[in-house]
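**Q** got a sequence here, can you model it:
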Amino acid sequence: MKDGPDIAALAALIGDPGRANMMTALMDGRALSAGELAREGGVSLPTASGHLSRLVEAGLLQVERQGRHRYFRLAGSDVAEALEALMVLAEGRGRKRVCTGPRDAEMRLARSCYKHLAGELGVRMYDSLRAARAIEMGPEGLRLGDGGRVQLTGLGLPDAVLRARAPVCRECLDWSERRMHLSGPLGTGLLALILDRGWARRVPDSRVIRFSQAGRTAFDAAFPLREDVDVGN
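**A** So this is what the prediction gives:
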């Protein structure tokens, strides 16, 4: 018997088209009912219930109960990041969904990836913070840089976000940009700040984060491009 984690079992669970579609629908961090996920997966409610039970048992989803109702969400940011990485792999090998629509361009510009900002603007924010040395790559991964706490609280980020127990900042491979965007508590906090300030809003029943013209101007000012500074790993 081979040693190490059993990736085949998890890959088989995610690999079913119905289950993959249901998990992708949860990438915006929402909790959805079995009925809603059945529609997303293109399957009947009994079939969806069976899929959801298997995903919960495997630790990929978690259940939240409100009275008699049950809602399902991704079990954590690590699951979302694994799905995003699979999207990168599928995109790079031409494995694309048949259905396309007018939101495709918006999805590539700015979307939620679990609880943080992804797409072109998510990558831009990451690059800007790296170039400003607010965050930097250390021996054990991404971390706050010298002066990062001052810069980020200056943007209006609550200091409590920067004191999270978990690694404050992590990077996640973006499926459309094929580059890194910011995740972890810092990524979550910055997306919350963007939404709270009214720079952008969530599009209902979508992962799209839609910026207003004024919001985009404010975002560009907060996260300017600094192409003369190396942000490579």
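**Q** when you work out contacts or count neighbours from here on, use the C-alpha atoms and nothing else.
**A** Noted.
**Q** elements contacting the strand or helix carrying P46?
**A** Per DSSP states H and E: P46 is located in helix 45-57. Packed against helix 45-57 by the contact rule (3 or more CA pairs under 8 Å, 6 or more residues apart in numbering; DSSP states H and E) you find helix 17-25, helix 34-41, strand 61-66.
**Q** second chain to compare with the first, below:
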Amino acid sequence: MKDGPDIARIANLIGDPGRANMLAALMSGKALTAGELASEAGVRGQTASGHLTKLEEGGLIARERQGRHHYFRLADSDVAGVLEALMGLAAAKGQLRTRTGPRDPELRHARVCYNHLAGELGVTLYDGLRARGVLVGSGDDVTLSDPGREEMARLGIELSTKSRSPECKSCLDWSARRMHLAGRLGRAILDHAFSEGWAMRPEGTRIVRFTGLGEGAFRKTFQV
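**A** Below is the predicted model:
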């Protein structure tokens, strides 16, 4: 028996088409019911229950209880990062589940990746923050600089200290094949865009839809 992490088990959990569809649905960052996830996977309730048990035991999802109701979400941002990277690999190799549809340009422009901004606008934000020295570091290892921290404070962007996720983290964007910003800062910036009314999320999709004025304000605020 080989020593080290068992990547085969994780790959098997993700590799089942039904479970893959469930995990993709949870990339929206929302907690969903077993019924909703069964619909996403196209399976019956009993089959969905089996899938969810395996994903929970494998540490890929977490269960939340509210009264008699159970909701499921991705376990953490590490799981989301792996899924986003796999989506990028699949797209690069031409492994697409559906043909390009009318929503595809919107998804590529701006979308939610678990809890932060992805797509062309997310990549542009990441590149701009690095170019201005708000984010510093080498390669994909980035941190918030002291001037950057002061700038975020002036904008009223507060970083949660309750989360165990890193303050800043690079995440490989599946559509652009370049990095966008994850971590607590990435989440805080997306929350700021929503709270300012610059953007909204259409129901049932990962799209982040900016208004014309909203995208202009977003670009001006973060100088991208």
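**Q** with respect to L55 of structure 1, which of the helices and strands packed on helix 45-57 of structure 1 lies nearest?
**A** Set against L55 of structure 1 and scored by CA to CA, the helices and strands packed on helix 45-57 of structure 1 come closest in strand 61-66, at 5.6 Å.
**Q** quick one: S170 of structure 2 is in a strand?
**A** Yes. Counting by DSSP: H, G, I helix; E, B strand; the rest coil, one finds S170 of structure 2 located in a strand.
**Q** give the burial count for it, as a bare number.
**A** Per other CA atoms under 10 Å, the neighbour tally for S170 of structure 2 reads 19.
**Q** on the three-state scheme, the closest residue in space to it that isn't next to it in sequence is what?
**A** Closest residue to S170 of structure 2 apart from its sequence neighbours, by CA to CA, 6 or more residues apart in numbering: L181 at 5.2 Å. At L181 of structure 2 the chain is in strand, as set by three-state DSSP.
**Q** which ones are touching L181 of structure 2?
**A** Listed by CA atoms under 8 Å, 6 or more residues apart in numbering, the contact set of L181 of structure 2 reads H116, L117, A118, G122, V123, L125, Y126, C168, K169, S170, C171.
**Q** what does stretch 23-40 of structure 1 rub up against?
**A** Under CA under 8 Å, 6+ apart, the answer for stretch 23-40 of structure 1 is 21-22, 44-45, 47-49, 52, 64, 69-74, 80, 83, 112-115, 206-207.
**Q** how about the helices of structure 2, start to end?
**A** 7-15, 17-26, 34-41, 45-57, 77-92, 104-109, 120-131, 146-154, 183-195, 212-222 (DSSP state H).
**Q** using a markdown table, please lay out the ones you listed together with distance to M1 of structure 2.
**A** Formatted as a markdown table, the helices of structure 2 follow (distance: least, CA to CA, whole Å):
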| stretch | distance to M1 of structure 2 |
| --- | --- |
| helix 7-15 | 13 |
| helix 17-26 | 27 |
| helix 34-41 | 34 |
| helix 45-57 | 22 |
| helix 77-92 | 25 |
| helix 104-109 | 43 |
| helix 120-131 | 42 |
| helix 146-154 | 48 |
| helix 183-195 | 36 |
| helix 212-222 | 51 |
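**Q** would you turn these into JSON lines with mean neighbour count and distance to S138 of structure 2?
**A** Shown next, in JSON lines, are the helices of structure 2 (neighbours: other CA atoms under 10 Å; distance: least, CA to CA, whole Å):
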{"stretch": "helix 7-15", "mean neighbour count": "13", "distance to S138 of structure 2": "28"}
{"stretch": "helix 17-26", "mean neighbour count": "21", "distance to S138 of structure 2": "30"}
{"stretch": "helix 34-41", "mean neighbour count": "20", "distance to S138 of structure 2": "39"}
{"stretch": "helix 45-57", "mean neighbour count": "16", "distance to S138 of structure 2": "34"}
{"stretch": "helix 77-92", "mean neighbour count": "18", "distance to S138 of structure 2": "19"}
{"stretch": "helix 104-109", "mean neighbour count": "16", "distance to S138 of structure 2": "26"}
{"stretch": "helix 120-131", "mean neighbour count": "20", "distance to S138 of structure 2": "10"}
{"stretch": "helix 146-154", "mean neighbour count": "14", "distance to S138 of structure 2": "16"}
{"stretch": "helix 183-195", "mean neighbour count": "20", "distance to S138 of structure 2": "17"}
{"stretch": "helix 212-222", "mean neighbour count": "14", "distance to S138 of structure 2": "21"}
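**Q** and these: which comes nearest D140 of structure 2?
**A** Counting by CA to CA, D140 of structure 2 lies closest to helix 120-131 out of those; the figure is 10.8 Å.
**Q** give me the mean deviation of the closest one from structure 1.
**A** Here helix 120-131 of structure 2, set against structure 1 after superposition, deviates by a mean of 0.6 Å using mean CA distance after the TM-score superposition for structure 1.
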